[in-house]
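[1] Here's a sequence, model it:
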Amino acid sequence: MMTLCETHLSGNQKAILSMQDFLSGENHARSDFRVYKASDSNKKPFTDNFNESSVGSPVEQFEFEHRKFSRSSLNYLLSLNFLKQQLADVPIKKVLEIGGGFGSLGEILLSDERNDTFYLNVDIAPTCLFSTYYLQSIFGQDNIADYKTLTTCDDFSLENLSSQFQGAVMCPWQLPKVTGELDLFVNFISFQEMEPDIVENYLGHVSRLNCKYVLLRNLREGKQLAIDGKRAGVKKQIKGEDYDVFLPDYELLATNVHPFGFETIDGFHSELRLYKRKS
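    Next up, the predicted model:
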């Protein structure tokens, strides 16, 4: 059955294909893929063999050079290339993400053995269940610790967890039990959906774990404000300078919108921010 656009463009196959390419998001994904390919470098974290899983039968997934990518995985791949561009040596032995969604970053890092990474995702219920299912389906139940497994764990040190598992998914109230040192912390967008005191608390744990680098993706202009219960949003926006305050033990190394972030057609900026722990 033809769509309305296809009906109006009937007989013009090139126009139909162009419209489908635009509406499906493949056009945007292809642009991201070109930047990813052009900016990749041969060092950790290695991503040159990444091929996204089809677990869950995703609708938004595109194929380039016989490999599969979603818009989500391409966002992470671009951000990792930004990280590699900024740092001569990228430490990724122990990586923490808060709000990791279905686990795309974990899949990228863990799918290449050369990375030798332990990935920990902290997320709220029920989102943590999606990440657990996705990562366990790819890497096996014995290799990804879930919430239930961690409830019986007596030692939450990163050394202990990484010696037993490739990755783990836990809930926020378990994070204070974690001890040890992190190499990299990542949050994409979800911090902006929280109130400032919650974000500051999370970043306090990142600092407590002596994390070397912090990589954030943030809407420069802030999340939309809630208005009298009529529009969903936040009570107080979080912008880039707020992270500078929340991370007093860190210095801002670099920011980027073009080409690794994104600028919307109406002038909003999805910005990458990279921090380094002060000496």
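[2] For the rest of this, base every contact and every neighbour count on C-alpha atoms.
    Fine.
[3] so what's residue 192 up against?
    Residue 192 sits next to 218, 219, 222, 223, 237, 238, 239 when contact means Cα atoms under 8 Å, 6 or more residues apart in numbering.
[4] Of those residues, which pair is most distant in space?
    Pairwise distances across these peak at 11.2 Å for 218 and 237 (criterion: Cα to Cα).
[5] Tell me which of those two has more neighbours.
    Between residue 218 and residue 237, counting by other Cα atoms under 10 Å, residue 218 is the more crowded of the two (25 against 18).
[6] Is the more buried one in contact with residue 263, as I believe?
    No: between residue 218 and residue 263 there is no contact under Cα atoms under 8 Å: 11.7 Å.
[7] another one to check against the first:
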Amino acid sequence: MVSASWNDLTERTLCEIEGVNEQFRPTNFWGPGLRELLHDLQERGLEEFKRWPTASFWFYPLYGDGYSPALSEELLDVARTSREGVNPGYFRAALSGSRDAWRDHDVASAWWNTERWPFDLRSHGESRVGRPPQAFPVTKDDSAVTVGRAYNNYLLVLAALSQHVDAPPSSFLEIGGGFGALGEILMSRDENVRYVDADIPPLLTVASWYLTELFGDRVTTCLDRPDAGPLTVPNSGVVPNYRLPDLEEDFEVFVNSFSFQEMEPDVVENYVDLVCGTGIRYAVSLNSREGKQRAAAPGEHGALDPVTSERIATMFARHGFEVAGRYNDPYVRSAGELLVMKRRG
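    The predicted model follows:
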């Protein structure tokens, strides 16, 4: 179950978000997700949030096609009846998605420009906090360091950024950071890095709890922060999305991974205006090339006016950013396009 303090954070921010500007409220795409996530939060608790029934669709993507270990073993028995010499390891890897996980981690490792940004990709992985349903070893002979799909997605995002920075970035701002995977990657490798995630409830609560479990008092949450006025996050933290205008610190890098595509254009435009006012030098976007499915009507599944990767680039261009790198296959094998944008001058 959810402790009183974390439950209070969820209830308070849900109440507050009802009274803010509409551009900070959950959009058409997120209406059903909000109700489903709140149900899982109350029924299943934070301790196993990575296994919530809603997790794989809304914030914890999985590799493979849903074959459980038990079902894989049943199918392996079937395969053995029709073909001699079936390789069990190859068979299980194909169904589990582990080959795709290895591929993504290998691409990030090979792609990373360690001269511009020294970074250890092998010694750190995703925490078992939250009970991840998938945990793939980063090397075939080491099961201690494991990763999931969200974790790998962020490694690819950062690998792309490494091609363009002049030195290791030290401060990051993210909108819609899910359970906080980007913060985990950065903070586990650099005790001095600043990372702030702005999100809607209840993912605000999930990321706050997760990063606090991992990093303790290095993480600022809004459990005891004022509801209005200037907002200071001296190190790293998680804040409500509607408090972005109150955030006092500047940042070097802004990141958005698969969440702008779920918003309406005016909402994204508002966020772009805000983050470009925080002094960022780089903006990194991993979002759909074509945009999310168009909703048949308000309240139906999908976006009313889908936001594409190119529209995001155009919004940043109005603030003096240019696309320094545009990456699709073979770096990113999905519907997403990875953009690294750099402020001119």
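[8] Quantify their similarity with the TM-score.
    Once superposed, the chains reach a TM-score of 0.87 (TM-score structural alignment, normalised by the length of the first structure), with 265 aligned residues with a Cα RMSD of 2.2 Å.
[9] which of the contacts of residue 192 of the first structure has the most neighbours?
    Among the contacts of residue 192 of the first structure, residue 218 has more neighbours than the rest - 25 neighbours, counting by other Cα under 10 Å.
[10] so what corresponds to that one in the second structure?
    Under the alignment (TM-score structural alignment), residue 218 of the first structure pairs with residue 287 of the second structure.
[11] Find the helix or strand that that match is a member of.
    In this assignment (DSSP states H and E), residue 287 of the second structure forms part of strand 282-288.
[12] angle of the next helix or strand after that strand against strand 282-288?
    Downstream of strand 282-288 of the second structure, the next assigned helix or strand under DSSP H and E is helix 309-317. Interaxial angle, helix 309-317 of the second structure versus strand 282-288 (axes from the mean of the first three to the mean of the last three Cα atoms, to 10 degrees): 160 degrees.
[13] Who are the packing partners of helix 309-317 of the second structure?
    Helix 309-317 of the second structure sits against helix 265-276, strand 282-288, strand 321-327, strand 336-343, with contacts defined as 3 or more Cα pairs under 8 Å, 6 or more residues apart in numbering; DSSP states H and E.
[14] of all the ones you listed, which lies closest to residue 198 of the second structure?
    helix 265-276 (10.5 Å).
[15] corresponding residue for residue 22 of the first structure in the second structure?
    Residue correspondence to the second structure (TM-score structural alignment): residue 22 of the first structure is matched to residue 94.
[16] Also residue 242 of the first structure?
    For residue 242 of the first structure, the residue aligned by TM-score structural alignment is residue 311.
[17] mind listing the strands for the stretch 51-200 of the first structure?
    With strands called from DSSP state E, counting those that start in this stretch, the stretch 51-200 of the first structure shows them at 62-64, 67-69, 94-98, 118-122, 144-145, 167-170, 184-188.
[18] ok, the residue of the second structure positioned farthest from its centre to residue 94 of the second structure distance?
    No residue in the second structure sits farther from the centre than residue 84, which is 42.8 Å out by Cα atoms, centre = their mean. Shown here: residue 84 of the second structure relative to residue 94 of the second structure, a distance of 18 Å by Cα to Cα, to the nearest Å.
[19] Next: residue 40 of the second structure.
    Counting by Cα to Cα, the gap from residue 40 of the second structure to residue 94 of the second structure is 30 Å.
[20] Check residue 88 of the second structure too.
    Counting by Cα to Cα - residue 88 of the second structure and residue 94 of the second structure are separated by 10 Å.
[21] Repeat that for residue 235 of the second structure.
    Distance, residue 235 of the second structure to residue 94 of the second structure, by Cα to Cα: 42 Å.
[22] again with residue 142 of the second structure
    To residue 94 of the second structure, residue 142 of the second structure is 19 Å away according to Cα to Cα.
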